[in-house]
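1. Sharing a sequence plus its predicted fold:
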Amino acid sequence: MIRSALGFALSLPLLITAAIPAQADTRLRVENPNFNTVAVEQDGTSYRYLPVGSRDLPGWSITHGDVDVFGRGFAKAPTGTQALSLNGTTSGTVIQSLETTPGSTVTVRWLQSPDTWSGCPSNNSQVYSAGVTEGPNGPTTELFNPGRPTTAGHWTRAAFTFKARDYLTTLEFASQNGGGGCGPLITNVVAHENP
């Protein structure tokens, strides 16, 4: 009986600890995260050109230049999805508003790749920025470089973290590659916040 009471007393702190809820990350809604909601032929080589102001990329607004949406075969993404090239014929910028909690820490993750088109020069720089247009201290952006062009598709993970200032936060991806086409590719954009 003493041994049984002692066992219960020792397990009590574990029960109390388990009852306290941990702060969990909340997944934020990113519309069209894989750029699949635009009609692109799936023949392995096709893409679709979209100019500034186009309404053909649900969830995203093209605010500068132009972009290309690569079909699954052309993108060669490990997720088997389409991808967005941040360069159409020139450097492009896309934005999307996320519903955030002021003061929360938000982490955005995605996959990145250099352009998979064989016509891209091997010395082509494919630098781009990712960030938010508003924050406690103004815009927050970071530069990313997925590497040199490749026909095989070289996908890697990328991420950045920021503090949300408002209930709506504008996520932005912008090519810094001024050399016409052959821009960086992104896909599988996800966001989580931790209050």
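-> It's in.

2. Going by C-alpha atoms from here, please, whenever you check contacts or count neighbours.
-> Fine.

3. can you give me the helices in this protein?
-> 2-19, 72-75 (DSSP state H).

4. Tabulate these (CSV), appending distance to residue 159 and mean neighbour count.
-> Formatted as CSV, the helices of the chain follow (distance: least, C-alpha to C-alpha, whole Å; neighbours: other C-alpha atoms under 10 Å):
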stretch, distance to residue 159, mean neighbour count
helix 2-19, 31, 10
helix 72-75, 20, 24
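
5. and these as JSON lines, adding distance to residue 132?
-> Below are the helices of the chain laid out as JSON lines (distance: least, C-alpha to C-alpha, whole Å):
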{"stretch": "helix 2-19", "distance to residue 132": "37"}
{"stretch": "helix 72-75", "distance to residue 132": "25"}
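
6. wait, which of the ones you listed is closest to residue 44?
-> Proximity to residue 44, assessed across these by C-alpha to C-alpha, is greatest for helix 72-75 (3.7 Å).

7. Now do the closest one: everything it contacts.
-> For helix 72-75, the external contacting residues (C-alpha atoms under 8 Å, 6 or more residues apart in numbering) are 42-47, 80-83, 116-117, 153, 185.

8. next, the one to line up against it:
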Amino acid sequence: MKRTALFLAAAVLTGLAAGVPQATADSGHNLVSNSAFGESAVPPGSYGYKRYDASNDHQLPSWSVVKGSIDIYNRQLAKTPGRQQAANLTGAEPGTLSQAFQPVVGKEYVVRWKHAPDTWPGCEEFAGQPYEVSIVGNESAEYHPEGGPGDWTSTGLRFTASEDTQILQFESKSRPGESACGALITDVTVRELPDEDEAPETRKS
């Protein structure tokens, strides 16, 4: 596995998950907290990252790792245009990252985020790096970041709130054992959709 084998000492694993703060609905307000994962302290340097699973995700503000493990890349490794940190959805194995939020039932919302292929050296050989995004019990779609490492693009998923607490979930679909390369995501937002024309198309591939 790429990061486990090469930089095991950089992985930090401690503690026990304790719950997720919930954002509340306000038209135009982002209902996702810690959208770019910047509230997580990550080691500096070209290969700076921190690994999270269910045992230590209380150290990752607002998010829960409900399956497998994920890595938070620092700004240098993530290569984001806005110099944000990013979540790699595949840590030592494919991971699932989630956050609870509170919309208004019956209102239409759009999830927006940026994604890119894994920037870890050697991961350019593993094309696809699929993952699924879902509003649990509501809408879902599978995504594949295109291009090469550091090619960040924006995408989104539209949904109508069916409950007053919903769960946003990102689930890696990388094949276990094949590699530890996975899609990167950052700048995650959920906002009420005031105008149909502003909604991105849901991409199913």
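-> Cool, the structure landed. Please read all numbers here as calculations on a predicted model, not as lab measurements.

9. And the TM-score, once the two are fitted together?
-> Overall, the chain-to-chain superposition scores 0.80 on the TM-score scale (TM-score structural alignment, normalised by the length of structure 1); 166 aligned residues with a C-alpha RMSD of 1.7 Å.

10. re the thing from before, quick check, nearest of the contacts of helix 72-75 of structure 1 to residue 5 of structure 1?
-> Each of the contacts of helix 72-75 of structure 1 was scored against residue 5 of structure 1 by C-alpha to C-alpha, and residue 80 proved nearest at 57.0 Å.

11. what do we get in structure 2 for the closest one?
-> Following TM-score structural alignment, the counterpart assigned to residue 80 of structure 1 within structure 2 is residue 83.

12. Now that match. Nearest residue, chain neighbours left out?
-> Setting aside the residues directly before and after it, residue 83 of structure 2 is nearest to residue 75 in space (C-alpha to C-alpha, 6 or more residues apart in numbering), at 5.3 Å.

13. distance of that neighbour from residue 6 of structure 2?
-> 20 Å (C-alpha to C-alpha, to the nearest Å).

14. for residue 151 of structure 2, same thing?
-> Taking C-alpha to C-alpha, one finds residue 151 of structure 2 at 24 Å from residue 6 of structure 2.

15. ok, now residue 51 of structure 2?
-> Taken as C-alpha to C-alpha, the span from residue 51 of structure 2 to residue 6 of structure 2 is 14 Å.

16. More neighbours: which of these two?
-> Neighbour comparison, residue 51 of structure 2 and residue 6: the larger count goes to residue 51, with 26 against 9 (by other C-alpha atoms under 10 Å).

17. Map the more buried one across to structure 1 for me.
-> Under the alignment by TM-score structural alignment, residue 51 of structure 2 pairs with residue 49 in structure 1.

18. I'd say its match and residue 86 touch.
-> No - the pair formed by residue 49 of structure 1 and residue 86 falls short of the contact definition of C-alpha atoms under 8 Å, at 10.6 Å.

19. Report the set of residues contacting both of those two.
-> 66, 67, 68.

20. Narrow those residues to those in strands?
-> Among these, the ones falling in strands (DSSP state E) are 66, 67, 68.

21. could I get those as JSON lines with distance to residue 7 of structure 1?
-> Below are these laid out as JSON lines (distance: C-alpha to C-alpha, whole Å):
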{"residue": "66", "distance to residue 7 of structure 1": "68"}
{"residue": "67", "distance to residue 7 of structure 1": "65"}
{"residue": "68", "distance to residue 7 of structure 1": "65"}
